[in-house]
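Student: got a predicted structure here, sequence first:
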Amino acid sequence: MSQHHQYDVLVIGSGAAGLSLALNLPESLRIAVLSKGELANGSTYWAQGGVAAVLDESDTTQSHVEDTLVAGGGLCREEAVRFTVENSREAIQWLIDQGVPFTREDGSELFHLTREGGHSHRRIIHAADATGAAIFNTLLERARQHTNIELLEQHVAVDLIGRRRLGESGKRCLGAYVLNRNSGEVDTFAARFVVLATGGAAKVYLYTSNSDGACGDGIAMAWRAGCRVGNLEFNQFHPTCLYHPQAKNFLITEAVRGEGGLLKLPNGERFMPRFDERGELAPRDIVARAIDHEMKRLGIDCVYLDISHKPADFIKSHFPTVYERCLGFGIDITRQPIPVVPAAHYTCGGVLTDQHGRTDMPGLYAIGETSFTGLHGANRLASNSLLECFVYARSAAADILAQLEQIAMPSNLPAWDASQVTDSDEDVIIAHNWDELRRFMWDYVGIVRTNKRLQRAQHRVRLLQSEIDEFYSNYRVSRDLIELRNLALVAELMIESALRRKESRGLHYTLDYPGQLQRAEDTILQPGTYYG
C-alpha cells in the first residue's frame, strides 16, 4: 500500500550537490535524500580529476574567471562565473572541514594542485585520482551522523506535485510522487521545499562515461512542471574514455594530460599540435573533435594517450586508480599507451536557475549538473562542475533557511492513482526503445552535427515519444519506464535546442553553420511555447 511522507526539505539525488545541501541545513529540519539505486551510483563517486578553485598565491580570481569565459565560448554568464569562483576557496574549506582527504605535497601541509586542459594555473585540488569517491564517502559519512537526514535508496522520483496539478491557483512545488522500488508502490512525498540534484543526461548517448542513472530526470520533471530549460545543445564529450570491450564507462582523467600525457595515432605520431597551439591541454571540445576527426580520417577505432615517458613511481603515485584499472585489462600505463575514445560526459545546459538555485517554480530548486546557472556557457572548463555543486548547494541552503518561517507544510496531497493501469508483459518494448534512442542520438546529435541529421533525430524521437506515452498511460511505472520517458523528453529538448543554434560554438559543431555568430545568445526553451 502506498505511503504518505512529510519532510521540510525533499532532496532528489544523493551526489555531491544533494548531500552538500542537506549538510548545510540546520539539524532541526527533517530532510529526505532520495537515490534511484544505491547511494554511490551517481556521477560524483566516479569523478577522478578534482575541484577547480583559487587556492595558490600565484593564482587569482580574475585568472580563473578568464579561463572559464574562454572555455565557455563567449556564452558564460559572467556574474555566475564570478559568483562561483569568488566562493571557491570557502567551498573548498568547507570540504576540508568535513574531513575530505585531499592529497598534500610530499612532506608538506600544502595541498597538491594539478593542472587540467583550459586552465592557466595549477588550481585543481584532488584526492589522488579518486576525488569523487573521497568527497562522496566523506559527505555520506557526515550525513549518516545527522539523525534529521534520511537517506532513502531505491526511491525513483516520478513527477513533481504543484498547485496547478491539484487544480489550485498559483504556482508552487508541494512535493513529488516517488516509486519505492522496495514495495513497488508510488508514495507521496510532501515537502516545504524540493531540490532537484539529479545530475545530467549523458545516458542519452550510446557511449558515455556516466553511470546508468544519468537520464536527465530532474530536467524532464522540471520541464513538465512548467520550468524553462537552457542550452541543452551543449553536451560535453570527454576526450579520453578507456577503449576496451569490458571497460564500459571508465574515463581517463584529464589530469593525465595535465601531467604530460600525449595523444598519439597508432603509428606513435602526435596530432593535437595540428589542431590547437595548446596541444593536449586545449579545452575538451577541441580535443574531442580532433580525436573524432582523426578516427574518421584514418578509419581507426581509437587513439592513444601516452604517459609512459614519465617515471613509473610518478605514474603509480599520481594515478593509482587509472594504473590499477588499466592493468586489470592488461595495459601497463608505465610502459604502454592507453587506448582512448571520446564519450558523452557532461550536460552543460539544464533547468534555468538564479544565483540561489531557484527555478521558475517557487519552492523548487535545481543544483549541480541538472541546473543551468550560466557558469559553463558553450563548454565546461575542467573541474568546474564539482565546484558548482558545492557553491550553489550552499547558496540554495541559505536561501531555504531564509524562507523557513514563511512556508507551511503542504497538506491534503492526493495519493498516486494506479487504478487504471496494469502490469506490463511487454517490457521488451522499453529495452528496444532505449537502445534505439541512444543509437540515433549518438549518430545524429553527437560531436559533429548537420541539419539533416538533427531533423532525422527529431522525427525519430517524436515517434518514440508517442509509443512511450501510450505505454506510460497503460502500465504500472518501473524505474526503466520512468527513465526512458525522461530520457526521450530530454533528447527532444536537446535536438530542438541544436536546431535553433545557427552557428558552431563550443560543444555544438555543425557542418551547415561552421562559423560563429558575432552575438552570443543562450538557447532558452519555454514550456507551452515550444512543447505542449
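Tutor: Thanks, I have it.

Student: every contact and neighbour count from this point should use C-alpha atoms.
Tutor: Will do.

Student: can you pull the contacts of H119?
Tutor: Shown in contact with H119 (Cα atoms under 8 Å, 6 or more residues apart in numbering): 64, 67, 381-382.

Student: and if you look at R438?
Tutor: Here R438 is in contact with 203-206 (Cα under 8 Å, 6+ apart).

Student: output the contacts of H119 as JSON lines; include the columns neighbour count, distance to R115 and secondary structure.
Tutor: Below are the contacts of H119 laid out as JSON lines (neighbours: other Cα atoms under 10 Å; distance: Cα to Cα, whole Å; DSSP: H, G, I helix; E, B strand; the rest coil):
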{"residue": "H64", "neighbour count": "24", "distance to R115": "12", "secondary structure": "helix"}
{"residue": "D67", "neighbour count": "17", "distance to R115": "12", "secondary structure": "helix"}
{"residue": "L381", "neighbour count": "25", "distance to R115": "12", "secondary structure": "coil"}
{"residue": "A382", "neighbour count": "25", "distance to R115": "9", "secondary structure": "coil"}
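
Student: before we move on, the earlier item: which of the contacts of R438 sits closest to T114?
Tutor: K203 (28.8 Å; Cα to Cα).

Student: against V490, how distant is the closest one?
Tutor: 11 Å (Cα to Cα, to the nearest Å).

Student: so how far is stretch 288-301 off the chain centroid?
Tutor: How far stretch 288-301 lies from its chain's middle: 25 Å, per Cα atoms, centre = their mean, to the nearest Å.

Student: what lies in contact with it?
Tutor: For stretch 288-301, contacts defined as Cα under 8 Å, 6+ apart pick out 237-240, 272, 275, 302-303, 341-342, 447-448.

Student: below is structure B, check it against A:
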Amino acid sequence: MDQYRLKTDYLIIGSGAAGLLAANRLAQHGKVILVNKGSFQDSSTWYAQGGIAGVLSDSDSTESHVLDTIRCGAGLCHEDVVEAIVNRGNAIIHELVEIGTQFDRKDGELHLTQEGGHSNRRVAHAQDATGKAISNALLSRIKPHPNIMRLEQHTAIDLVTSSRLGRTDTNRCLGAYVLSPEGKVLTIEAGHTILATGGAGKVYLYTSNPHASTGDGIAMAWRAGCAVMNLEFIQFHPTCLFHRQGSNMLLSEALRGEGAHLVDKQGRRFVFDYDERGELAPRDIVARAIDHEMKKQGADCMYLDARPMGEDLILDHFPNTHARLQQLCLNMLNEPIPIVPAAHYVCGGIQTDVHGKTELEGLHAIGETACTGLHGANRLASNSLLECLVMADYCAKDILREHVPDSPPIPSWDDSGIVPETERIQIKLNWDEIRATMAHYVGIVRSDDRLRMARRRLRVIREEIASYYWKHPVSQDLLELRNLAQVSELIIQSAQQRKESRGLHFSTDHSQTDKLASDTILRPDEP
C-alpha cells in the first residue's frame, strides 16, 4: 500500500479521556488508528483539575445527582440522557480505580469533594490533577497495544464522505485526510470514525483550554453535513488566573468547594449580592457576578482568597496549584490570587445520541465535541469527565453492533494548483481578530447589536480564510484557523436564534426566560 494511505477498522481523532477509552475498548475487536495533533498531554483531560462526579457514598443517590444536573441545566437537559450517563458513572469510576488511577483516599475510602451546584460530596479527585491521573491510567493500557497505531503530531484536515465522492448510495463517513508533521497528507480509510477532539475554548482571548482546543471536530462534522446543537451555551469558568505567563491556568472550583472566597480588591465577598449560595452557586451565576463586578468597579480582575481554607488543606489537596503559582511569584497561602472568567467548556456541539451516533453513518462524536443534551443550558461541575468516559463506553458498544458495508477506496489528497506561501501574516491577523471579536461581542453578556456586528466580521474573515486555504498548502495553523472561524460563526448564529436568557446564554435584549424555548439546532443546508 502507498506509504501515505492507511486502512483501519476504527479511526479515532482525539486522545483525551473519551478517545483513549474508546481506543482501549475497540482494540479488543480490530485495528485502531488514534490521531492526536499534539502529544498525549495536549488535551483538556490532561489539564482537568477538579474531578469526576459519581454517586459514591451511602449518603448520596442517583436521583440526587440526576436532579442536580437537571437543575443546573436550566430546563434543557434531556432527562433520559442524564439518567443514562449518571447510572453508568459508578462502574466507570471503579474501572478507573482498577486500572490504576490514583484517586485521593481518606480512611481507605475515596475522598469526595463538593463543587458548585452539587447537593452532596460526590466528586472523586486526585489532588488537583485528576485529569492527568486518569490520562496516565488510560495511556498505560493503550501504549503497548498491538492493535493500536498512534499518530501523534498529526492534524485532521477533513472527513471523507461517500456523497462528496459523488456516490449515490446512503451517505457514509469513509475516513479522513490527515496532515503529518512532515507536511504530507495521509488518506485514512476507516470502517468507523470517532471524533473525540474536545472543545473550542481558543475562540476566546481568555480560556482555560490548551492550545489544541480549536473546535476541529465540530467544524469537520459540520462540513461533512452533520447538525450542531446548543452552541450558544459556552461555559466560562469563573476563576482563571489573571497573569500574562499563566493565561490558561485554571484555579479549580474545588477550591471554592473547600472554603476559598471570591473577593474584590477591598476583600469584600461580593457573590452573595447575586446568589444566596455565594461561591457555591453554579458557574454561570458566579462568572456573571465576577464579570458584572469588574465592569461596575472598572477593574481588570477580581480575586480568589484561599486563606480561609488553611495552609494544611491547601498543601494537602492543591499542591500542584500552589507550586505553579509560586513559579509565577504568587503565594496562595498568604495573598488573594487575581482571577478573571475564561472560556472553559462548550455545552453544545455535534448533535448525537448518548452513544455518540451522528446523522452521518459511520461517524460518532463523543465527549465535549458532542452534544447529547446531558448539560442542557449549563454544565454541572465535574460532569464532563463523567460524560467523556461513559459516552466512550456506550459508543464502543454501539459501533460493535453495526455492520460495515464494503466501500471502494477513497481518492488520495489532491493538491494540484496550489502555490507556496510567501508570507503568513494573514493567518496571525485573522486568528487575533476572531478571538478579539468573540471576547468583546459574544462573551458572558450578549446583545443583538453585538451579535450582528460579530457575525458580519466573521463572514468577511471566513471569506479571506477560504480564499487563502484553496490557494496554499495546508498547515496546522491554517487548519486550526479555518476551524476556529467556522465554529465562531456557528456560536454566533446559535446565539442569535435564542431570543431569551437561559443558563450560560444571557442577553440584555432578551433578559427573560421563554418557557417554550427548546434546543437550538443548526443544519448545514440552512441559511
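Tutor: Nice, I can see it. Quantities reported herein were computed from a predicted structural model and do not represent experimental measurements.

Student: give me the buried subset of the contacts of stretch 288-301 of structure 1.
Tutor: The neighbour count (16 or more other Cα atoms under 10 Å) marks 237-240, 272, 302-303, 341-342, 447-448 as buried among the contacts of stretch 288-301 of structure 1.

Student: of the contacts of R438 of structure 1, which are still contacts in structure 2?
Tutor: Compared against structure 2 with both residues aligned by TM-score structural alignment, their matches' Cα atoms under 8 Å, the contacts of R438 of structure 1 retain 203-206.

Student: do you know how far A23 of structure 2 is from K357 of structure 2?
Tutor: From A23 of structure 2 to K357 of structure 2 the distance is 16 Å (Cα to Cα).

Student: doesn't Y345 of structure 2 lie inside a strand?
Tutor: Yes: assessed with DSSP: H, G, I helix; E, B strand; the rest coil, Y345 of structure 2 lies in a strand.

Student: what lines up against it once you look at structure 1?
Tutor: With TM-score structural alignment as the criterion, Y345 of structure 2 lines up with Y346 in structure 1.

Student: so that match touches E233, yeah?
Tutor: No: at 11.4 Å, Y346 of structure 1 does not count as touching E233 under the criterion of Cα atoms under 8 Å.

Student: can you give me the helices in the stretch 301-450 of structure 2?
Tutor: 311-317, 319-327, 383-400, 425-441, 448-471 (DSSP state H, counting those that start in this stretch).

Student: and D187 of structure 1, that's in a helix?
Tutor: No: under the criterion used here (three-state DSSP), D187 of structure 1 is strand, not part of a helix.

Student: can you tell me which residue in structure 2 aligns to it?
Tutor: Under the alignment (TM-score structural alignment), D187 of structure 1 maps onto L186.

Student: against L165 of structure 2, how distant is its match?
Tutor: Distance from L186 of structure 2 to L165 of structure 2, by Cα to Cα: 17 Å.

Student: H29 of structure 2 now?
Tutor: In terms of Cα to Cα, H29 of structure 2 sits 29 Å off from L165 of structure 2.

Student: repeat that for G298 of structure 2.
Tutor: From G298 of structure 2 to L165 of structure 2 the distance is 55 Å (Cα to Cα).

Student: kindly report the same for M391 of structure 2.
Tutor: Taking Cα to Cα, one finds M391 of structure 2 at 30 Å from L165 of structure 2.

Student: L380 of structure 2 too?
Tutor: Taken as Cα to Cα, the span from L380 of structure 2 to L165 of structure 2 is 42 Å.

Student: re earlier: more neighbours, M391 and L165 of structure 2?
Tutor: M391 (27 against 11; other Cα atoms under 10 Å).

Student: you'd agree that one is up against D353?
Tutor: No: contact between M391 of structure 2 and D353 fails when scored by Cα under 8 Å: they sit 9.4 Å apart.

Student: would you turn the contacts of R438 of structure 1 into a markdown table with neighbour count?
Tutor: Shown next, in a markdown table, are the contacts of R438 of structure 1 (neighbours: other Cα atoms under 10 Å):
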| residue | neighbour count |
| --- | --- |
| K203 | 23 |
| V204 | 27 |
| Y205 | 26 |
| L206 | 19 |
